[in-house]
Structures are given as C-alpha cells and as structure tokens.
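# 3D, please:
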Amino acid sequence: MKQIFYILSFLFSFGLFAQNQMVFEKANTLYNKGQYAEAIDNYSAILETEKHSADLYFNLANAHYKLNNIAPSIYYYEKALLLNPNDADIKNNIAFARNMTIDAIDVVPDAGFSKLLNTTTNKMSFDVWAKIAVGLVFCFVVLFLVYYFAYSTLNKRIAFIGSITALILVCITLAFAFHKFNLDKKDNPAIVFAQEAKVKAEPNLRSEESFRLHEGTKVQVIGTVDNWKRIELSDGKTGWVLSEDVKLLNNL
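Alright, predicted model coming up:
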C-alpha cells in the first residue's frame, strides 16, 4: 500500500513540476513580449503551488520593476537573494530597484570586535559551522586515541598537542555556530508595501507619529503586538507600524 502511495506521490509531483515548467515558460514569453502584468499572473500562479526558486522570484521581480511596482520588485529581488545570495544579476537589479525608493536611511556599521565577530560568523551558514565542529570532534577523538596507544614519546606529544588544538577549535567553531544561529533568529526583514506608512511611538492609532516610511524600504521586525509590528531601521530608529503595511521576507 505504501509503495502505491509513493508512486502516486511521485507521479503527482512530476506532473506538478511539468505543469509549473510550462507556466514558467509561458510567463517568460509574455515578459519578452512586454506583457508584464500577464507574466506576473503566471509567475504568481506557480507560487500558489508552493514551489519556490531564485529564478522564479527574480523573473517576478523583473516584471514588477518594468511596471514601476517598487515594493513588489524589491520584495521579490530580496526573496531571490535569500535563495541565491551570491548571484550577481540579482544584486545588480536590486540596486536599480532600490534607487526608486524615497527614503534615504543611513546604515550604522558595526565597529571593533563586534564587526570582526559578525563578519567572520556570516562567512558561513549555521550548518557549515556545525559540520566543521563535528569534523573537529572526530579529529580530536582520533588524535586522543593515537596519544593513548602511541609508544613513542614524540608521537604522544604531537598527538596530545593536536588533540588539544582540535578541542579548542571545536569550542571556537561551536561558538561561531551558535552566534550564527542567534543572528539568523534575530534577522526578520520586511519590506514596506504601503505607499506611505505612519510609524507610531506606540502600537495604537492615537499614539504620536514618530516618522513616515514609503514603499520599498527595508526594515527589521523586532516585535509584534496584535495587528502592529515593531520595526527597526538600519540607522537604529524604531517604531510601530500596522502589520498590513509591511510584508515579511522570511515567509515563503
């Protein structure tokens, strides 16, 4: 019975993939003809099947960019970058899209040890740091066994120093792994979709207005209360906006 279920699941997945590929090619044809709205409809139809890819988001962003839809174009370029962070074309196009935004927000850079720590941590993903730590644990065990069973004093000394070094590196890589995990956990970016969003000092409509943001601006969501999101800008400013005014990037 299970084999039949797996076969049916495979056939369904294959059929869905083939159908999505046809829709994707149709959308690309419409895009090349300058029918950007129709292309968007077809790209969006693929997203509704919960199939996601950097190419899909990139093409969808391009179509929105052609129609001067600032927020959606930046949003989908950002989504594409999440899946393919090193793609030069995505980086180039999102730079053009960002030039259409109104808000000019300074970036407060990290300094000193914090900058060095975050830069080093972000060079690899949490999974990579964790795999390196596991590999170093294996090295530690092997070297410790060599130390334990070796007869030569020189071999014992080399194995001992190597095992201690591996153990120290395990601790360091684990620290980087957990730091990366915490950085990723705190990273909750969103794009402002409202043409003009009023940022309040408190999460209610009667609160004093702190400042305003416009569509396409990228923010960090650092809290939620009812239908309000607490946001933080790259320059350190914080405030509350209606949840409907922003769209989270980490949600597929």
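
# could you use CA atoms for every contact and neighbour count after this?
Will do.

# centroid residue for the chain?
Most central in the chain under C-alpha atoms, centre = their mean is Leu82, positioned 3.8 Å from the mean C-alpha point.

# give me the contact list for the helix or strand in which it is found.
Remark: Leu82 resides in helix 70-83, with elements defined by DSSP states H and E. Applying C-alpha atoms under 8 Å, 6 or more residues apart in numbering, the external contacts of helix 70-83 come out as 53-58, 60-65, 87, 90-91, 93-94, 97-98, 100-101, 191-193, 215-217, 249-250.

# of those residues, buried ones?
Among those, those classed as buried by 16 or more other C-alpha atoms under 10 Å are 54, 56-58, 60-65, 90-91, 93-94, 97-98, 100-101, 191-193, 215-217, 249.

# just those residues: which are in helices?
Here DSSP state H is the test, and those give 54, 56-58, 60-65, 90-91, 93-94, 97-98 as lying in helices.

# next, give me the two most distant ones among those residues.
Using C-alpha to C-alpha, those span at most 19.6 Å, a distance reached by Leu56 and Arg98.

# Leu213 in helix, strand or coil?
strand (DSSP: H, G, I helix; E, B strand; the rest coil).

# ugh, wrong one, Ile161
For Ile161, the assignment made with three-state DSSP gives helix.

# so what's Val170 up against?
Counted by C-alpha under 8 Å, 6+ apart, Val170 has contacts 133-134, 136-137.

# could you rerun that using 10 Å?
129-130, 132-140, 164, 176 (C-alpha atoms under 10 Å, 6 or more residues apart in numbering).

# dump those residues to JSON lines, plus secondary structure.
As requested, the contacts of Val170 are exported to JSON lines (three-state DSSP):
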{"residue": "Trp129", "secondary structure": "helix"}
{"residue": "Ala130", "secondary structure": "helix"}
{"residue": "Ile132", "secondary structure": "helix"}
{"residue": "Ala133", "secondary structure": "helix"}
{"residue": "Val134", "secondary structure": "helix"}
{"residue": "Gly135", "secondary structure": "helix"}
{"residue": "Leu136", "secondary structure": "helix"}
{"residue": "Val137", "secondary structure": "helix"}
{"residue": "Phe138", "secondary structure": "helix"}
{"residue": "Cys139", "secondary structure": "helix"}
{"residue": "Phe140", "secondary structure": "helix"}
{"residue": "Ile164", "secondary structure": "helix"}
{"residue": "Phe176", "secondary structure": "helix"}
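
# following up with a second sequence; could you model it the same way so I can compare the two?
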Amino acid sequence: MKAFFSAITMIVLLITGSAQAQQAGPQQRFDAANSLYQQSKFTEAAAAYQQLIDEGYQQKPLYFNAGNAYYKAGKTGDAVYSYEKALQLAPGDEAVKHNLSLANQKVSGYVEELPLVFFQQWWQQLQQVHKANGWAVGTVVLFWLLVAGIMLNSFLPGWKNKFLRWGNYALGTLCALYLIMAIDTYLVANNHSQGVIMHSNIKVKTAPDDNSKDAFEIQEGMKVQVADATKDYCKISLADGKTGWVSCNYIKRL
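You can find the predicted model right below:
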C-alpha cells in the first residue's frame, strides 16, 4: 500500500513539475539555459536556447548564447548559423563578429567574404534604426503631414507660404526616405538567399542531378549564397566565386 501511495505521489510531483516548467516565462528559461552553459552542459544549453528560438523568440543575446553553446558542443554548422542570425539582428556587435570568426576558423576551406565599403556599412546601420513596420508607420505619418502642409500652403499668403513650401520639400524628402527604407528592410528581413551548410563532406555537383560530376567539396558551417533552386537541388555560390548544386536539405536558410 505504501508503495502505491509513493507511486501516486511521484506521479503528482512529476505532473506539477512539468506544469511549472511550462508556466516558466521565456526569461526564466533563458536564465536556466545560461545556468546549464555555466555548468559546462553545452549540449543541453544549446537545446534549451534552440527551443526558445523555435518558439519564435528572435533576440540577439539568444542567438549569441546559442552560438556559444553550439560552438562548445562541437556543432560548427549550428554555431555559425546562430552567430550569423545574431549578426543580422546586431550588425555592429563586435563580440558576435569575433565569435563568428572563431567558428569560421573551424570550417575547412572557409573563404572570407569581402568587407563592406563605408557607404554599405552606413546603409546597414541605417537599416537597424527601425524594423520594416517602424519605417512604414513613419512613412504614413510623414505622408499625412505632407498632405496637411500642401493644403496649408494653398491658404497661407506671402512669406509664410515660402517657409511652408520648404517645409513641405523636407517632409517629402523624409517621406521618400522612409518609404525606401520600409521596402528595403522588408526585403532584407524576408530575403533567405543565404544559408549555412549543416552537413560535412558535401559533394557539390555540376548540375542538379545525382549522376552529374562532382565540382568540389564543402564542409559543415560554410556560408553560401543560394542563386537558384529546383524541387530538390539548390545552386550555391561561394565567396571565392565557385558555384555548383547541392541538395537543399543540406542548407539551413538564414
């Protein structure tokens, strides 16, 4: 009888513990994953971070810590992918760049990308001021301010009209800039033409066919540009200009 009640008690405790775990907020779960990492339980920590990511949480610290855990666990492809995602969210973060560089050193045959020129860096920084929705809202607000300014311009005479006209020019310019940035940030956020190879010793083919010749070999963690795709194959290009076809299943899109 005692054994029966002990079993019932154990089941109740397990159910209660499971319910409490489910009720734990994302910050508590993130802290728990950090604790696992500090205990050198890198595989478990990576799994905990990944669960949060799979649930839709998209923060730089989450991807960065996931990259660190994957790196320590020896999962180069997942580490590179996580750092790349963190870098998308925070392009100027030096810690992310440094750790990504360390992870890339583990990628056999890694080809370094050409650095961005200064105006590309400025544009990238400008993209981070708002997300696409923020730029879109700004566009709408500026548009209606411009409409109001144009209407006032037809009623105010003389010198007031002149200053208002220049104000409308400024509003129109800002509105156009916000519209361009809204479109650009939306396209960037939904552009999945880059990816990371998630398997080792992949034979890149000269054509999208299993029977085609091998062009070259790539390793886990290699970042690629996806230029074209069929149902099963993706045409990839590397930073050094090499191109070929691999199974799309080998690529995790950024």
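
# can you calculate the TM-score here?
Here the TM-score for the pair of chains, by TM-score structural alignment, normalised by the length of structure 1, is 0.74; 233 aligned residues with a C-alpha RMSD of 3.3 Å.

# output the contacts of Val170 of structure 1 as JSON lines; include the columns neighbour count and distance to Thr120 of structure 1.
Listed next are these as JSON lines, based on neighbours: other C-alpha atoms under 10 Å; distance: C-alpha to C-alpha, whole Å:
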{"residue": "Trp129", "neighbour count": "23", "distance to Thr120 of structure 1": "11"}
{"residue": "Ala130", "neighbour count": "19", "distance to Thr120 of structure 1": "15"}
{"residue": "Ile132", "neighbour count": "16", "distance to Thr120 of structure 1": "14"}
{"residue": "Ala133", "neighbour count": "23", "distance to Thr120 of structure 1": "15"}
{"residue": "Val134", "neighbour count": "15", "distance to Thr120 of structure 1": "19"}
{"residue": "Gly135", "neighbour count": "13", "distance to Thr120 of structure 1": "19"}
{"residue": "Leu136", "neighbour count": "21", "distance to Thr120 of structure 1": "18"}
{"residue": "Val137", "neighbour count": "18", "distance to Thr120 of structure 1": "21"}
{"residue": "Phe138", "neighbour count": "16", "distance to Thr120 of structure 1": "23"}
{"residue": "Cys139", "neighbour count": "18", "distance to Thr120 of structure 1": "23"}
{"residue": "Phe140", "neighbour count": "23", "distance to Thr120 of structure 1": "23"}
{"residue": "Ile164", "neighbour count": "14", "distance to Thr120 of structure 1": "23"}
{"residue": "Phe176", "neighbour count": "23", "distance to Thr120 of structure 1": "8"}
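
# and of the residues you listed, the nearest to Leu117 of structure 1?
Looking across these and measuring by C-alpha to C-alpha, the closest to Leu117 of structure 1 is Phe176, at 8.4 Å.

# contacting residues for the closest one?
117-118, 120-122, 124-126, 129-130, 133, 170, 182.

# mind checking which of the residues you listed land in helices?
117-118, 120-121, 126, 129-130, 133, 170, 182.

# name the nearest of the residues you listed relative to Thr49 of structure 1.
Thr49 of structure 1 lies nearest to Phe126 out of these, by C-alpha to C-alpha, at 28.8 Å.

# for the closest one, which non-adjacent residue is spatially closest?
Ala177 (5.1 Å; C-alpha to C-alpha, 6 or more residues apart in numbering).

# what strand or helix carries the one you found?
Going by DSSP H and E, Ala177 of structure 1 is part of helix 153-186.

# find me the equivalent region of the lengthiest strand in structure 2 in structure 1.
Secondary structure assigned by DSSP state E gives strand 223-229 as the longest strand of structure 2. Aligned by TM-score structural alignment, strand 223-229 of structure 2 falls on residues 218-224 of structure 1.

# list the buried residues for the matching stretch?
Buried residues in stretch 218-224 of structure 1 (16+ other C-alpha under 10 Å): 218-222.

# wait, which of these is closest to Val199 of structure 1?
Val219 (11.7 Å).

# and that closest one, how far from Ala71 of structure 1?
Per C-alpha to C-alpha, to the nearest Å, Val219 of structure 1 is found 12 Å from Ala71 of structure 1.

# now the common contact residues for these two.
In contact with both Val219 of structure 1 and Ala71: 191-192, 246-247, using C-alpha under 10 Å, 6+ apart.

# residue in structure 2 matching Leu248 of structure 1?
Under TM-score structural alignment, Leu248 of structure 1 pairs with Arg253 in structure 2.

# which residues does its match contact?
By C-alpha under 10 Å, 6+ apart, the neighbours of Arg253 of structure 2 are 81, 191-197, 223-226.

# switch the cut-off to 6 Å
By C-alpha atoms under 6 Å, 6 or more residues apart in numbering, the contact set of Arg253 of structure 2 is 192, 194-195.

# coming back round to it: Tyr75 of structure 1 versus the residue nearest to the centre of structure 1, what's the distance?
11 Å.

# average distance between whichever helix or strand comes after the longest strand of structure 2 and structure 1?
As assigned by DSSP H and E, the chain's next helix or strand after strand 223-229 of structure 2 is strand 233-237. For strand 233-237 of structure 2, the mean distance to aligned residues of structure 1 following superposition is 1.8 Å (mean C-alpha distance after the TM-score superposition for structure 1).

# counterpart of stretch 192-204 of structure 1 in structure 2, which residues?
Counting by TM-score structural alignment, stretch 192-204 of structure 1 pairs with residues 197-209 of structure 2.

# please identify the buried residues of the matching stretch?
Buried-residue list, stretch 197-209 of structure 2, by 16+ other C-alpha under 10 Å: 197-200, 202-208.
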